[in-house]
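[1] structure here, sequence nowhere to be found:
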């Protein structure tokens, strides 16, 4: 895999993105709707939409959003909060990239060409929350891929279950599926929210594991 998109993260981390033409430009694919379907006997079946974490924030170019679940048979037509994009580098043949919304939103480096989805972890739970927008950086934005079945996965090169004392940690490519819908509160908004179970049984008892897929609009 040639993860040329990783150059963007490296450049941002060291503050070296001085000239945007030094790196392959990102291309945007979409718009897509994001569909969630519950596993096993779950009744979850619907679409995700972006909600600002602060009700007073009405500027689409700024702020942070979470992804709430709506049990609807189709995304609401004409509602931009249901529209998402998939950004990757032009010469990247890996099929991996970043899920974003508001592709015209401005940010300090224009790193992700939109408000990228990132993971926020907490020390008191094994359930992370997915957010979009300001706060996205190379350390909390993950490469996402969509398989032949269009199911979303997170690509990782870290597996600490194989750690051996005295030896460097191995890099083992693995696709992770930890998506869940959980009842969550983030600042001023509460609702059924796209979340990520890091491992095992979720600490949040409202969580239901789901498959996340995309639908071209």
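    On my side now, so go ahead. Everything numeric in this text was worked out from a predicted model, so none of it was measured.
[2] contacts and neighbour counts: CA atoms only from here.
    Noted.
[3] wasn't residue 10 part of a strand?
    No: secondary structure assignment places residue 10 outside any strand; it is helix (DSSP: H, G, I helix; E, B strand; the rest coil).
[4] what about the strands in this protein?
    With strands called from DSSP state E, the chain shows them at 26-38, 45-52, 64-70, 84-89, 96-101, 115-120, 127-133, 144-146, 152-156, 174-176, 179-186, 189-197, 208-216.
[5] got TSV for the ones you listed, with mean neighbour count too?
    TSV is the format used below for the strands of the chain (neighbours: other Cα atoms under 10 Å):
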stretch	mean neighbour count
strand 26-38	20
strand 45-52	22
strand 64-70	24
strand 84-89	26
strand 96-101	25
strand 115-120	24
strand 127-133	24
strand 144-146	19
strand 152-156	18
strand 174-176	13
strand 179-186	21
strand 189-197	21
strand 208-216	20
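[6] adding distance to residue 11, write those out as a markdown table.
    Rendered in a markdown table, the data for the strands of the chain read as follows (distance: least, Cα to Cα, whole Å):
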| stretch | distance to residue 11 |
| --- | --- |
| strand 26-38 | 14 |
| strand 45-52 | 28 |
| strand 64-70 | 23 |
| strand 84-89 | 14 |
| strand 96-101 | 16 |
| strand 115-120 | 16 |
| strand 127-133 | 19 |
| strand 144-146 | 19 |
| strand 152-156 | 20 |
| strand 174-176 | 24 |
| strand 179-186 | 29 |
| strand 189-197 | 27 |
| strand 208-216 | 29 |
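[7] and here is the other one:
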């Protein structure tokens, strides 16, 4: 069930566990099969009260530089990162977004994967509830991924110590609060993950600093 609450009810301060914030960056798509998606930037598209998904938009240019597009940031904990490390490579944390409202107000928000029991296509959703956020990582090249800690393709299932970098990002026609074409995540290991949504197109998502 989806709840559409007011900003006041959802106002949540950033927790001490993720008090280390990166510089702002954009999220850029890479596609080997769709030139329109390749190089396009993600922006926060409205799904409900204080609720956003991530939609593909335009590409940066001289007329529309990177800074004009949606800016995100990466929040992690002081226990897992060196504050002098400005590259933030292969460190777990949350994808953050400052949601603007009332013209000059900002509501700190974070991304989580919304999973529907009848679909293997999960939706990255941005809300002010940081406590329900999904942990993500970035490679040295800027590619965003989720680590594999558990493998149930074997008998018996076991904790996976290889910590594989899983990048099951797609752009699909989706519905949460509205019909959009949005970023999506296919649940499962990459070698076992075929989206049941026929509109999905495989992409990579990369961090590009402003």
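    All right, it came through fine. Since this is a predicted model, take the numbers as computed values, not measurements.
[8] picking that back up, looking at the strands of structure 1, which is closest to residue 13 of structure 1?
    strand 115-120 (15.3 Å; Cα to Cα).
[9] what's the closest one aligned against in structure 2?
    Mapping strand 115-120 of structure 1 onto structure 2 (TM-score structural alignment) gives residues 109-114.
[10] mean deviation of the matching stretch from structure 1?
    Following the fit onto structure 1, the mean deviation recorded for stretch 109-114 of structure 2 is 0.6 Å by mean Cα distance after the TM-score superposition for structure 1.
[11] on that earlier part again, right, so of the strands of structure 1, which gets closest to residue 168 of structure 1?
    Distance to residue 168 of structure 1, taken as Cα to Cα, is lowest for strand 152-156 among these, at 16.9 Å.
[12] onto which residues of structure 2 does the closest one map?
    Residue correspondence for strand 152-156 of structure 1 in structure 2, counting by TM-score structural alignment: residues 144-148.
[13] from the middle of its chain, how far away would that stretch be?
    Remark: stretch 144-148 of structure 2 is offset 11 Å from the chain centroid, using Cα atoms, centre = their mean, to the nearest Å.
[14] what's the neighbour count on residue 80 of structure 2?
    Residues contacting residue 80 of structure 2 under the criterion other Cα atoms under 10 Å number 13.
[15] how much space separates the closest residue to residue 128 of structure 2 other than its chain neighbours from residue 99 of structure 2?
    Nearest non-adjacent residue to residue 128 of structure 2, counting by Cα to Cα, 6 or more residues apart in numbering: residue 109, 3.9 Å away. For residue 109 of structure 2, the distance to residue 99 of structure 2 under the criterion Cα to Cα, to the nearest Å works out to 6 Å.
[16] check contacts around the aligned residue in structure 2 for residue 216 of structure 1.
    Correspondence of residue 216 of structure 1 to structure 2, assessed by TM-score structural alignment: residue 209. Residues near residue 209 of structure 2 by Cα atoms under 8 Å, 6 or more residues apart in numbering: 23, 24, 25, 26.
[17] lining up those with structure 1, which overlap?
    By both residues aligned by TM-score structural alignment, their matches' Cα atoms under 8 Å, the contacts of residue 209 of structure 2 still in contact after alignment to structure 1 are 23, 24, 25, 26.
[18] how close does the second one get to residue 138 of structure 2?
    Distance of residue 24 of structure 2 to residue 138 of structure 2, computed by Cα to Cα: 14 Å.
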